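Peer 1: can you look at this prediction? I've put the sequence above it.
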Amino acid sequence: MTILVTGGAGFIGSNFVLDWLKASDEPVINLDKLTYAGNMDNLASLEGNPAHRFVQADICDADALKRIFASDDIRAVVHFAAESHVDRSIHGPEAFLDTNVTGTFRLLEAARHAWGPNAASDGRRFIHVSTDEVYGSLDRDAPAFSETNTYEPNSPYSASKAAADHFARAYHHTYGLPVIITNCSNNYGPYHFPEKLIPLVIHRALKGEPLPIYGDGTQIRDWLYVGDHCSAIRRVLEAGRLGEKYNIGGFNEKTNIEVVRTICALLDERRPRSDGQSYASQITHVRDRPGHDKRYAIDATKIATELNWQPAETFDTGIARTVDWYLANQGWVDRVTSGAYKNWLEKQYA
C-alpha cells in the first residue's frame, strides 16, 4: 500500500514527504502541478529513492487522478495542494477557486469512486490540510480559534479554503468518505518560497533591499514550525477520529514587526552587514493590503489532549533553525527567485 501526497513539491508538502520517508518505508506518490511555488529542488535528496514516485499533474485533472488511484493501492491521501498566498488571491482570485475548490472536489470524487463505500472500514484515510484563516480575524483579547468557531473568511484565499473544507466535511457525512480536516496556523521553515513574510525578509535583508512591512506591522499570527506541522499530520493520520477537525498551532503569537526584528537580530549575529548597521535599518512600512486580518491564534487543545501532540520547537528555536537553513542554502534561494518573482515583488510592494 502507499500514500498519495498532493502538492508534495511545495513548501509544507515537500517537508512532509521528506520527513515521512525518513521515518517510514511506506511508499509515496507525490502529485504536484509544479506551479511557481512547486520546486523539484526541494526533493533532490530523494533522487533514486524507489519509495518516492513523482507525478506532475493538476488535481483538477480528473483523468489523471483516476489513473493514479487505478495504478496503486492508495490507503491514504494527504492533501496539501493549494494556492495559498493571500496577496496573490487579491490580484487573481480565479486561480484559487479553480485549485482550492474544484481541485479538492475532483480529489474527493476520485477517492470516493476508487475506494467505494467501505473505505473507512478498509483503513483508508483522507487528510484535508487547511488553514486557520477560514475562521476570520480575532480581536486582540478574544479567545483563540477552536474547532467550533464559525467560518468567517475575509480574503479570496481563505474563502476558497473554507469552501474546500465544507466539501471535505460533506463528503464524509454524505458518502462516508474517511475524511479528517486539519487547520494550521502560519508555517515557517526550510524550503519556504520567498513571497511569505519570513523567507521574504531573510532574502531581502541579505540583498540589502528594503524590508516591506504592511501598515504598522502589529498584525498578530501564531507561528508553527513546519516540522511540527508535519509531525501533527502524521499523528492525525495515525490516530485521528474520522469526520473530525483538528487545529494545529505553535503556541507562538507574535506581531509581524516583532518577527521581522527577531530575524534582523539573528542576521546581525550570524552575517553582520559590512557597514556595521543592523538589518533592522532596512525596515520600510508600506501601504496595508486590503482587508488585512489583525490577528489569528490557534487553540490546539484538542489535538494535544486527544492525540498527545505538542510542537517540539519554540519560536526562538524554530526561527534560528530557519535563518540558519537559508544562510546555508543561498543557492536554492537564487534558483527560485526568478525574474517573474522580482516583477511580482515590485508590483505588490510598490
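Peer 2: Perfect, thanks for sending it.
Peer 1: when you work out contacts or count neighbours from here on, use the C-alpha atoms and nothing else.
Peer 2: Will do.
Peer 1: list the buried residues for the longest helix belonging to the chain?
Peer 2: For the chain, the helix with the greatest residue count under DSSP state H is helix 156-175. For helix 156-175, burial by neighbour count (16 or more other C-alpha atoms under 10 Å) applies to 156-165, 167-169, 171-172.
Peer 1: how near is Arg124 to Gly243?
Peer 2: Note on Arg124: its distance to Gly243, by C-alpha to C-alpha, to the nearest Å, is 13 Å.
Peer 1: against which helices or strands is the longest helix of the chain packed?
Peer 2: Contacts defined by 3 or more C-alpha pairs under 8 Å, 6 or more residues apart in numbering; DSSP states H and E place helix 156-175 against helix 86-91, helix 94-96, helix 104-115, strand 125-131, strand 179-184.
Peer 1: out of these, nearest to Phe54?
Peer 2: Closest approach to Phe54 among the helices and strands packed on helix 156-175 (C-alpha to C-alpha): helix 104-115, 17.0 Å.
Peer 1: who are the contact partners of Ala119?
Peer 2: For Ala119, the contact set (C-alpha atoms under 8 Å, 6 or more residues apart in numbering) comprises 125, 176-178.
Peer 1: could you dump the helices and strands packed on helix 156-175 into JSON lines and include distance to Asn42 and mean neighbour count?
Peer 2: JSON lines is the format used below for those (distance: least, C-alpha to C-alpha, whole Å; neighbours: other C-alpha atoms under 10 Å):
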{"stretch": "helix 86-91", "distance to Asn42": "22", "mean neighbour count": "17"}
{"stretch": "helix 94-96", "distance to Asn42": "23", "mean neighbour count": "18"}
{"stretch": "helix 104-115", "distance to Asn42": "24", "mean neighbour count": "20"}
{"stretch": "strand 125-131", "distance to Asn42": "20", "mean neighbour count": "24"}
{"stretch": "strand 179-184", "distance to Asn42": "21", "mean neighbour count": "24"}
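Peer 1: separation between Gly215 and Val286?
Peer 2: In terms of C-alpha to C-alpha, Gly215 sits 6 Å off from Val286.
Peer 1: kindly report the same for Thr174.
Peer 2: Separation of Thr174 from Val286 (C-alpha to C-alpha): 47 Å.
Peer 1: kindly report the same for Ala350.
Peer 2: 8 Å.
Peer 1: and what of Ala170?
Peer 2: 41 Å.
Peer 1: do the same with Glu195
Peer 2: Counting by C-alpha to C-alpha - Glu195 and Val286 are separated by 15 Å.
Peer 1: structure B:
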Amino acid sequence: MTWLVTGGAGFIGSALCHYLADVSDAPIIVVDKLTYAGNRASIEGLEATGRLRLVEADIVDQSRMTDLVAETRPAAIFHLAAETHVDRSIDGPADFVSTNLGGTGAMLEAARAYHGGLSGDQRDAFRFVHVSTDEVFGSLGEEGAFRETTPYAPSSPYSASKAGADHLARAWHHTYGLPVIVSNCSNNYGPRQFPEKLIPLMILKCLAGEPMPVYGSGLNVRDWLHAEDHARALLIMAQTGTPGETYCVGGGAERTNLQIVETICRLMDERFPEAAPHQRLITFVEDRPGHDYRYAIDAGKIHRELGWTPARDFETGLAETVDWYLANDSWWRPLQERVYRGQRLGRTA
C-alpha cells in the first residue's frame, strides 16, 4: 500500500505526511512543485529515513501525473496541491485558476486512468480525497454554520478557484464513477505554516518587535482547526469515507482575528516578559478587499458517520504552535531571507 500526497511539502500536506508516517508503514509519495509555499525542509526528515519520496513536478502536467500514478499504484490520492492565500489571489489570480482548476482536472484524469485498470479489492478500496476549504461557502453573519449542504458563494479568486475544483471532483465521481471524497475544512494552524498566514505572521512580527497588522477592525471570525487533527480526519475519510460524499471538518474554535492576535501577545508576554506588553505592537490597517466576515463549520456529519472529533483544544494548540516557531528559526528564517519578509499583500481592489 502506498499513499500519494499532492502538495505534500506544503503546510497541511506535510502535516498529513508526518501523520501517515506515524500511523502506517506504507510508503509515502509526495508530488510538489516546490513553489514559494512548498518547503522541502518540512519533509526532509521523512525523506532521510526513506519513508517518503519527493517527486518535484507540476500537477498541471497531466501526462506526467498519469505516469506517476500508474507507477506508484497508490491506495489513495490525497489531493492538497493548491494556491491557497487569498491576498495573493487578489494580486495575481491566474496562478490560482491554473493550479486549482487545471491541476485538479489533471489529477482527476490521472486517477481515472489508474482506477480504470484496477480490479477486485484494490478497485473497491481506492479513494481520491480532494481537500478544499470552507471559503467556498462565502461569508456567514452572526449566526449559523457551514455544512455539507450549504450553497456555494465564493467571494475571492482563491475561493472561486477552489469551488470550481470541488465541482470538478464531484463531476468525476458522478460521471465516471471515480471514488472521490471532498473535504471542506476551516482555517488550519500548527507547525510548518508559511509565514504569510495570520498566526505565523503574527508570531514572527511579535518576536521581532514589529507592528502586528490587523485588517480593519479585527472582528472577522474564523473557526480554527489544528493541522494534525485535520490530517487524522483525511486518513479516516480515505479508509472509511463513502465515495461521492462531502465532509466538513472544523475545530469548533471560533475566534475573531483580534482575539487571535491578542492571545499571541499574551503568550509572548509569558515567554519574553522583558519585552511586554506585546499588545502595544497591534496596528490596525486597511481591510482586505472583499473580506468575508465570518466562517464556522458544523462538523456533525463526520463525527456521526466516521467518528472523528478534534483532539486538541485551541488554547493548548496555539501555545504549542508559538513554541514551535520559537524553537525552529532554522525552518522559517530562510523563508524570510529569500521568499517573504512579511510585507502586505492583496491591496488591489
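Peer 2: Okay, I see it. What you see is a predicted model, and the numbers here were worked out from it, not measured in a lab.
Peer 1: re earlier: quick one: the longest helix of the first structure to helix 104-115, angle?
Peer 2: Per axes from the mean of the first three to the mean of the last three C-alpha atoms, to 10 degrees, the angle that helix 156-175 of the first structure makes with helix 104-115 is 30 degrees.
Peer 1: Gly244 of the second structure contacts His173, doesn't it?
Peer 2: Yes - here Gly244 of the second structure reaches His173: they are 6.1 Å apart, a contact under C-alpha atoms under 8 Å.
Peer 1: ok, back up a step: same drill for Glu195 and Val286 of the first structure, tell me which one is more crowded.
Peer 2: Glu195 (19 against 16; other C-alpha atoms under 10 Å).
Peer 1: residue boundaries of the helices in the stretch 1-150 of the second structure?
Peer 2: 11-23, 44-48, 62-72, 86-91, 94-96, 104-116, 120-125 (DSSP state H, counting those that start in this stretch).
Peer 1: want to try TSV for those, with distance to Asp292 of the second structure as columns?
Peer 2: Shown next, in TSV, are the helices of the stretch 1-150 of the second structure (distance: least, C-alpha to C-alpha, whole Å):
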stretch	distance to Asp292 of the second structure
helix 11-23	22
helix 44-48	36
helix 62-72	34
helix 86-91	11
helix 94-96	19
helix 104-116	25
helix 120-125	38
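Peer 1: show me the one of the ones you listed that comes nearest Leu306 of the second structure.
Peer 2: If you check each of those against Leu306 of the second structure by C-alpha to C-alpha, helix 120-125 wins as the nearest, at 16.1 Å.
Peer 1: what sits up against that closest one?
Peer 2: Helix 120-125 of the second structure has contacts (C-alpha under 8 Å, 6+ apart) with 75, 115, 239.
Peer 1: next, the buried residues of the helix or strand hosting the last one.
Peer 2: When elements are assigned from DSSP states H and E, Gln239 of the second structure belongs to helix 227-240. Applying a neighbour-count criterion of 16+ other C-alpha under 10 Å, one finds 227-235, 237-238 buried in helix 227-240 of the second structure.
Peer 1: now stretch 323-330 of the second structure
Peer 2: Quick answer for stretch 323-330 of the second structure (16+ other C-alpha under 10 Å): 323, 325-326.
Peer 1: what do we get in the first structure for Val136 of the second structure?
Peer 2: Using TM-score structural alignment as the criterion, Val136 of the second structure maps onto Val134 of the first structure.
Peer 1: tell me the contacts of that match?
Peer 2: Going by C-alpha under 8 Å, 6+ apart, Val134 of the first structure touches 151-154, 158-159, 161-162.
Peer 1: ditto for Tyr151 of the first structure
Peer 2: Counted by C-alpha under 8 Å, 6+ apart, Tyr151 of the first structure has contacts 134-136, 162.
Peer 1: then Cys248 of the second structure?
Peer 2: For Cys248 of the second structure, the residues meeting the contact criterion (C-alpha under 8 Å, 6+ apart) are 134, 146-148, 183-185, 297-299, 301-302.
Peer 1: how many neighbours does whichever residue in the second structure pairs up with Asn42 of the first structure have?
Peer 2: Using TM-score structural alignment, the partner of Asn42 of the first structure in the second structure is Ser42. When neighbours are defined as other C-alpha under 10 Å, Ser42 of the second structure has 22 of them.
Peer 1: and for Gly244 and His173 of the second structure, which residues touch both?
Peer 2: 179-180.
Peer 1: dump the contacts of Cys248 of the second structure into a markdown table; add distance to Glu210 of the second structure as well.
Peer 2: Converted to a markdown table, the contacts of Cys248 of the second structure look like this (distance: C-alpha to C-alpha, whole Å):
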| residue | distance to Glu210 of the second structure |
| --- | --- |
| Asp134 | 31 |
| Phe146 | 35 |
| Arg147 | 38 |
| Glu148 | 40 |
| Ser183 | 36 |
| Asn184 | 34 |
| Cys185 | 31 |
| Ile297 | 33 |
| Asp298 | 36 |
| Ala299 | 37 |
| Lys301 | 42 |
| Ile302 | 41 |
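Peer 1: Phe96 of the second structure: which of these is nearest?
Peer 2: Distance to Phe96 of the second structure, by C-alpha to C-alpha, is smallest for Asp134 among the contacts of Cys248 of the second structure, at 16.6 Å.
Peer 1: quick one, what contacts that closest one?
Peer 2: By C-alpha under 8 Å, 6+ apart, the contact set of Asp134 of the second structure is 146, 184-186, 248, 295, 297.
Peer 1: okay, the nearest residue to Thr66 of the second structure once chain neighbours are set aside and Leu178 of the second structure: tell me how far apart.
Peer 2: Leaving aside its sequence neighbours, Thr66 of the second structure sits nearest to Ala110 (C-alpha to C-alpha, 6 or more residues apart in numbering; 4.2 Å). Distance of Ala110 of the second structure to Leu178 of the second structure, given as C-alpha to C-alpha: 11 Å.
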